[in-house]
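In: Pasting the sequence and the predicted coordinates here, then a few questions.
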Amino acid sequence: MGLDPNLVGQAEGPWERSWSADDALLYAVAVGAGQDQPLSELSLTTENSADVEQRALPTLGIVLAQFGGPQTIHLGDVDLTTLVHAEQELVLHRPLPVAGRMSLRRQITDVFDKGKGALVVVRTEGVTEDGEPLLTTRSSVFLRGAGGFGGPRGESTPWEPPAGDPDAVLRFRTAPNQALLYRLTGDRNPLHSDPRFAALGGFERPILHGLCTYGITCRLLVGELCGGDPTRVHAMFGRFSRPVWPGDELVVSAWRRSDGSALFQTSRAGSDVVLDRGRFDYQP
């Protein structure tokens, strides 16, 4: 059968999602908070440090919205080993609380024919118990070999990093067990833990979750641009362009803009860009 031709408009929800302060702590540690300097990010990693108020990293919102509820988006008769995460966007309508509950709805908004594959775009919206918007995520997945069905191709916007040296260059070496730790936040895709499944996808060994790289990037940018205060983050976007392996060193290059945003790229040290076309919106 191949890709289901009637995907656009397919919806799920609402469903309820709650989280605790412990979930926020686990997520922060899973994206490397405190790994290099255990006392440097106590607001993310502890709930009982003197004169330190616990905060939640905004990218925890993606885990809450996209995992822990209905897990299967029915794409049709497709080989899931050909599926890769393509793009991720997070918009926060208010700061993400350390603990709480929200109601979520999910909808497939677009399916694009990219020739060599298909791009499926999913939007998830979360509202508070009072019915107020909390967050919106937009996630796209690329299915290799599923293109050529005659659908719209979608826009392709050229993008280049700003001219000149970045305003900040931030580094973090992932741990060899980073993927094993990150999967405890909810993403149990065996691509990141099972050597046999990774081999079916064409990888020599399990790769790091793209959303872990995304979360690490957010954490580093919060420290550099927001003075360590994650409540100042409004939105973040990035396109996944290359795989990362646990143990790789990540390098985030950021260019500040006058409108309260920054453009960024995340690379493997001395190698390819792995998170491209990045934009980070925050309160300066």
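Out: Noted; the coordinates are in hand.

In: make it CA atoms for all contacts and neighbour counts henceforth
Out: OK.

In: tell me the strands in the stretch 1-150 of the chain, going along the chain?
Out: Using DSSP state E, counting those that start in this stretch, the strands of the stretch 1-150 of the chain run over 2-3, 11-19, 76-77, 83-92, 100-113, 117-128, 133-144.

In: Would you mark the buried spots in the helix ranked longest in the chain?
Out: Assignment by DSSP state H gives helix 210-225 as the longest helix of the chain. Using 16 or more other CA atoms under 10 Å as the test for burial, helix 210-225 gives 210-222, 225.

In: returning to what we had before: I'd like the strands of the stretch 1-150 of the chain laid out as a markdown table, including mean neighbour count and distance to P190.
Out: Converted to a markdown table, these look like this (neighbours: other CA atoms under 10 Å; distance: least, CA to CA, whole Å):
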| stretch | mean neighbour count | distance to P190 |
| --- | --- | --- |
| strand 2-3 | 16 | 22 |
| strand 11-19 | 15 | 23 |
| strand 76-77 | 12 | 19 |
| strand 83-92 | 21 | 12 |
| strand 100-113 | 20 | 23 |
| strand 117-128 | 21 | 21 |
| strand 133-144 | 21 | 16 |
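
In: Same list (those strands) but as JSON lines, adding distance to F264.
Out: Below are the strands of the stretch 1-150 of the chain laid out as JSON lines (distance: least, CA to CA, whole Å):
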{"stretch": "strand 2-3", "distance to F264": "33"}
{"stretch": "strand 11-19", "distance to F264": "30"}
{"stretch": "strand 76-77", "distance to F264": "35"}
{"stretch": "strand 83-92", "distance to F264": "14"}
{"stretch": "strand 100-113", "distance to F264": "26"}
{"stretch": "strand 117-128", "distance to F264": "22"}
{"stretch": "strand 133-144", "distance to F264": "19"}
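
In: this is the other structure I want to compare:
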Amino acid sequence: MTNALRRLATKDATWFWRVPGPRCEDIEMLNYGKTRDWKSGDVRHSYTTKDSILYALALGVGADPLDGRQLRFIYEKELAVVPTMAAVLASPGFWMRDRAELGIDHLKIVHAEQGVRLHAALPPQGTLIGRSRVVRVVDKGAGRGAILYIEKQLYDEATQQLIATAEQAMFCRGDGGFSLAGGGDEAPTGLPPTPDRPPEAVVDLATRPDAAALYRLCGDLNPLHIDPAVAAKAGFPKPILHGLATYGMACRGLLELYCDYDPLRLRSIRGRLSAPVYPGETLRVECWREGGEVAFRVRALERNVVVLSHGRAEV
């Protein structure tokens, strides 16, 4: 192929798929129809006060044992639950790996965004039913990946009350271009950017060196977060903290700055996971009042890297 044709192929993906070679239907790619129609069915999750306490401890809540506001999350007497625990309860597991017919390259999936909206207080123990479904599949183009938007609703098994809605966006780096075979949804309105002015409120939160070893016990046993050899193969100098742990730390910061550690005052929290965190780093939560919301971001101080951006919370 000449240089001119290479440039044309790069600019015009439709032309590229018309060159002689494998037919589009012969090339493994994300199956839009099957992926868009995916539903988890009912996922039943029974948990105890120990699980709720472990989740809080993994986020560093209770680091000051004399702070009664934090004590309520780690002491079974009148136990409260960190709201972002809704993101990990009654989840369907790594279904994109287990469903080969979807055609998703599960080795190139990155957790991009996460949100939780509370409709009622999370009970400190009980049984919840999670119902997850794909609500949008966006093609960013050949070589640019695709984004899956997934919604999970949590119901109390005993009362059938809707407790929380969790939304996540998964960046499928290896699955761009699927819409050439048909299908694809419009991208949603993007998260608003972080304000371009000094933050109005700041809190620094230390992460424990063993934070990932603790947090994995909340449900995500990916060896990337504990095995140095696996982390090295993925290009990291050491195991990284779970993205949802960074998200939970942001929630902890908002509870301290705006809610006096009262979880009932936090109605929703969402944000974009923008860079990995290494256990032991200090996370600075930077916040701004924006109308009826709090805009926030999280920075790893030792490297001066923003690890969570485009954050918004209703408090």
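Out: Received it, and whenever you're ready, just let me know what you need. Computed from a predicted structure; not experimentally measured.

In: care to give me the TM-score?
Out: Superposed pair, TM-score by TM-score structural alignment, normalised by the length of the first structure: 0.89. Supporting alignment: 274 aligned residues with a CA RMSD of 1.9 Å.

In: if we can go back for a sec, find me the equivalent region of the longest helix of the first structure in the second structure.
Out: Using TM-score structural alignment, helix 210-225 of the first structure corresponds to residues 243-258 of the second structure.

In: By how much does the matching stretch deviate from the first structure on average?
Out: For stretch 243-258 of the second structure, the mean deviation from the first structure after alignment is 0.7 Å (mean CA distance after the TM-score superposition for the first structure).

In: ok, and what's touching that stretch?
Out: Residues outside stretch 243-258 of the second structure that contact it (CA atoms under 8 Å, 6 or more residues apart in numbering): 58-61, 82-85, 87, 111, 114, 201-203, 205, 215, 261-263, 266, 269, 271, 273, 276-277, 285, 297-298, 307-308, 315.

In: Any chance of a PyMOL selection covering the buried ones in those residues?
Out: Filtering these down to the buried ones (16+ other CA under 10 Å) takes a single PyMOL command:
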select buried, resi 58+59+60+61+82+83+84+85+87+111+114+202+203+205+215+261+262+263+266+269+271+273+276+277+285+297+298+307+308+315
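
In: how near is L254 of the second structure to F178 of the second structure?
Out: The gap separating L254 of the second structure from F178 of the second structure is 39 Å, by CA to CA, to the nearest Å.

In: Which of the helices or strands spans the aligned partner of R272 of the second structure in the first structure?
Out: The pairwise alignment with the first structure assigns R272 of the second structure to R239, based on TM-score structural alignment. Under the criterion of DSSP states H and E, R239 of the first structure resides in strand 233-240.

In: Show me what that strand is in contact with.
Out: Contacts for strand 233-240 of the first structure (CA under 8 Å, 6+ apart): 58, 85-95, 210, 214, 218, 222, 226, 274-283.

In: quick one: contacts for the most centrally placed residue in the second structure?
Out: The centroid of the second structure falls nearest to Q114 when counting by CA atoms, centre = their mean (3.8 Å). By CA under 8 Å, 6+ apart, the contact list for Q114 of the second structure reads 166-169, 244, 247, 270-273.

In: Relative to N177 of the first structure, which of the strands of the stretch 1-150 of the first structure is closest?
Out: Across the strands of the stretch 1-150 of the first structure, N177 of the first structure has its closest neighbour in strand 83-92 (20.7 Å, CA to CA).

In: Report the angle between that closest one and strand 117-128.
Out: Put simply, strand 83-92 of the first structure runs at 30 degrees to strand 117-128, going by axes from the mean of the first three to the mean of the last three CA atoms, to 10 degrees.

In: Give the aligned range of strand 83-92 of the first structure in the second structure.
Out: Taking TM-score structural alignment, strand 83-92 of the first structure hits residues 109-118 over in the second structure.

In: mean distance, that stretch to its aligned residues in the first structure?
Out: Here the mean offset of stretch 109-118 of the second structure against the first structure after fitting is 0.7 Å, by mean CA distance after the TM-score superposition for the first structure.

In: thinking V141 of the first structure is in contact with K114, fair?
Out: No. With contact defined as CA atoms under 8 Å, V141 of the first structure does not reach K114; the gap is 11.9 Å.

In: Pull up the gap between the residue nearest to V244 of the first structure when sequence neighbours are not counted and L180 of the first structure, please.
Out: Using CA to CA, 6 or more residues apart in numbering and skipping the chain neighbours, the partner closest in space to V244 of the first structure is L208 (5.4 Å). Counting by CA to CA, the gap from L208 of the first structure to L180 of the first structure is 9 Å.

In: Counterpart of A262 of the first structure over in the second structure?
Out: Matched to the second structure by TM-score structural alignment, A262 of the first structure sits across from V294.

In: same for the helix or strand where that match lies, what does it pack against?
Out: Under the criterion of DSSP H and E, V294 of the second structure resides in strand 293-300. Of the remaining helices and strands, those touching strand 293-300 of the second structure by 3 or more CA pairs under 8 Å, 6 or more residues apart in numbering; DSSP states H and E are strand 282-290, strand 305-314.
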